[in-house]
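Using only what follows, build the 3D model:
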Amino acid sequence: MRVLIVVDMLNDFVDERGALFCGPAARRIIPFVAQKIAEFRQQGQPIIYLRDSHSPDDREFEAFPPHCVRGSWGGEIIPELAPAPGDIIIEKTRFSGFFRTPLEKELERLKAQELHFVGVCTNICVMDTVGDARNRDYPVVVYRDGVADFDQEAHEFALKRMERIYRARVI
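Next up is the predicted model:
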């Protein structure tokens, strides 16, 4: 079973008014991500949305401005990619979607055989989650047209690292 993992396509990262807007590159991937979501739905393959979700005093705010505070507009999935009934939403408080979340148990429950990734930011939450997926021996596909970053150089580095070090298929 293939599983699509949509990483942090949230207002604070993807909307121009967001606290940590990832720039025009984040806006440009929306149609591709929507297409992948539609494709997986049509094929009856599961979709998991990872959603950054912080408490107002989260220690991550020592490194980044406050963003994706639980219950805020910024922490909501952008309307263009709204989840459908049956989609899974997993809140996370750190870069990796596996850190202190039920993601691993959900993947086991779904009998996931291959994980496909889209979302932001390529060099932070996407790369860290992909690394943790590979450390759990999941085959991984990262869609080059479905990931974006506020830093193009870091984006390219992350794609190379995921392909060369983590052995993800970047297509």
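
going forward, measure contacts and count neighbours with C-alpha atoms only.
OK.

Which strand runs longest in this protein?
Counting by DSSP state E, the longest strand found in the chain is strand 140-148.

quick one: contacts of that strand?
Strand 140-148 has contacts (Cα atoms under 8 Å, 6 or more residues apart in numbering) with 22, 25-26, 29-30, 32-33, 114-122, 126, 130, 133-134, 155, 159, 167-171.

out of those residues, which are inside helices?
Ala25, Ala26, Ile30, Phe32, Val33, Val130, Ala133, Arg134, His155, Leu159 (DSSP state H).

what's the distance between the fourth one and Arg2?
Distance, Phe32 to Arg2, using Cα to Cα, to the nearest Å: 18 Å.

Which one of the two is surrounded by more residues?
Ranked by neighbour count (other Cα atoms under 10 Å), Phe32 and Arg2 place Arg2 first, with 21 against 16.

coming back round to it: would you list the buried entries among the ones in helices among the contacts of strand 140-148?
Among the ones in helices among the contacts of strand 140-148, those classed as buried by 16 or more other Cα atoms under 10 Å are Ala25, Ala26, Ile30, Phe32, Val33, Val130, Ala133, Arg134, His155, Leu159.

Can you give the contact residues for stretch 75-91?
In this structure, residues lying in contact with stretch 75-91 by Cα under 8 Å, 6+ apart are 8-12, 14-15, 30, 33-34, 37, 46-53, 67-69, 97, 101-103.

hmm, what's the outermost residue in this protein?
Going by Cα atoms, centre = their mean, the residue of the chain most distant from its centre is Asp57, 22.7 Å out.

Sequence B follows; please return its structure for comparison with A:
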Amino acid sequence: MSKVLVVVDMQKDFVDGALRNEEAIEIVPYVKEKIRKAKEDGTKVIFTLDTHDEGYMGTEEGKNLPVPHCIRGSEGWKILDELEPEKYGDEFFEKETFGSTALARYFTENKEETDEVEFIGVCTDICVISNVLLTKAVLPNKVITVDAAGCAGVTPKAHRTALDAMKACHIRVINEGQAAEA
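Modelled structure (predicted):
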């Protein structure tokens, strides 16, 4: 396997849906090209999907973020069409909260075959950082990278804070100063 690209929650609700984010809209062409190049280079591509059910508003997250989003099967739950997940995705992990225990389990089970993991997606300060740190916990001696140009936070300040926090945890952060361009 060697290298893996994890695309975190590039779903319609996080980009132009219920939780619309201008920074997320801006990174879409960059993310699309990053995925295409990864597959061209033989990199495995994993997509995570934030996944809630109709009872979302009664959950702890729903009480703190009272905006129904990524309801399983809804249009907003789907990965952006332009990312061509059916063409490029090797694995898909649904997650009911910020971090995916299934993704962490996957890396635990494939520790020997994994040399490097790179992350892109949204939101840098919530789901990206959660999945990066879970992965670092199960792959402490592997290179874990975050491509800042392929990530967007809830706000630019939150994005920056999350990048700094990940660097403090020995995560390699690349393309910090670049605008998200394809």
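
still on that earlier bit, Throw the ones in helices among the contacts of strand 140-148 of the first structure into CSV and include distance to Gln42 of the first structure, thanks.
Shown next, in CSV, are those (distance: Cα to Cα, whole Å):
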residue, distance to Gln42 of the first structure
Ala25, 27
Ala26, 24
Ile30, 18
Phe32, 15
Val33, 14
Val130, 24
Ala133, 25
Arg134, 26
His155, 30
Leu159, 28
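
quick one: what's aligned to Ile37 of the first structure in the second structure?
Counting by TM-score structural alignment, Ile37 of the first structure corresponds to Ile35 in the second structure.

Against which helices or strands is the helix or strand harbouring that match packed?
Here Ile35 of the second structure sits within helix 22-40, counting by DSSP states H and E. Here helix 22-40 of the second structure touches helix 12-15, strand 44-50, helix 85-88, strand 114-122, strand 143-152, going by 3 or more Cα pairs under 8 Å, 6 or more residues apart in numbering; DSSP states H and E.

Now mean neighbour count and distance to Lys95 of the second structure too, for those, in TSV please.
Listed next are these as TSV, based on neighbours: other Cα atoms under 10 Å; distance: least, Cα to Cα, whole Å:
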stretch	mean neighbour count	distance to Lys95 of the second structure
helix 12-15	24	15
strand 44-50	23	5
helix 85-88	14	17
strand 114-122	22	14
strand 143-152	24	19
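
Residue in the first structure paired with Thr114 of the second structure?
Per TM-score structural alignment, Thr114 of the second structure is aligned with Ala112.

Assess the claim that that match and Met1 are in contact.
Yes - contact criterion Cα atoms under 8 Å: Ala112 of the first structure and Met1 qualify, at 4.9 Å.

Please say which position in the second structure Ile47 of the first structure maps to.
Applying TM-score structural alignment, one finds that Ile47 of the first structure aligns to Val45 in the second structure.

shouldn't its match be in contact with Lys39?
Yes - look at Val45 of the second structure against Lys39 with Cα under 8 Å: they come within range, at 7.2 Å.

Quickly note the distance from the nearest residue to Ala102 of the second structure once chain neighbours are set aside to Arg20 of the second structure.
Excluding its sequence neighbours, the residue lying closest to Ala102 of the second structure (Cα to Cα, 6 or more residues apart in numbering) is Phe93, at 6.7 Å. Per Cα to Cα, Phe93 of the second structure is found 22 Å from Arg20 of the second structure.

So for the two, which sits in the more crowded spot?
Per other Cα under 10 Å, whichever of Phe93 of the second structure and Arg20 has more neighbours is Phe93, with 17 against 14.

Can you tell me the SS state at the more buried one?
strand (DSSP: H, G, I helix; E, B strand; the rest coil).

likewise the one 4 residues further on?
For Thr97 of the second structure, the reduced secondary structure class is coil; criterion used: three-state DSSP.

Looking at the first structure, name the residue matched to it.
Under the alignment by TM-score structural alignment, Thr97 of the second structure pairs with Arg94 in the first structure.

what does stretch 144-153 of the second structure correspond to over in the first structure?
The aligned range for stretch 144-153 of the second structure in the first structure is 140-149, by TM-score structural alignment.

and the counterpart of Leu83 of the second structure in the first structure, how many neighbours?
Aligned by TM-score structural alignment, Leu83 of the second structure pairs with Leu81 of the first structure. If you count neighbours by other Cα under 10 Å, Leu81 of the first structure ends up with 18.

Identify the residue of the second structure aligned to the residue farthest from the centre of the first structure.
Counting by TM-score structural alignment, Asp57 of the first structure corresponds to Gly55 in the second structure.
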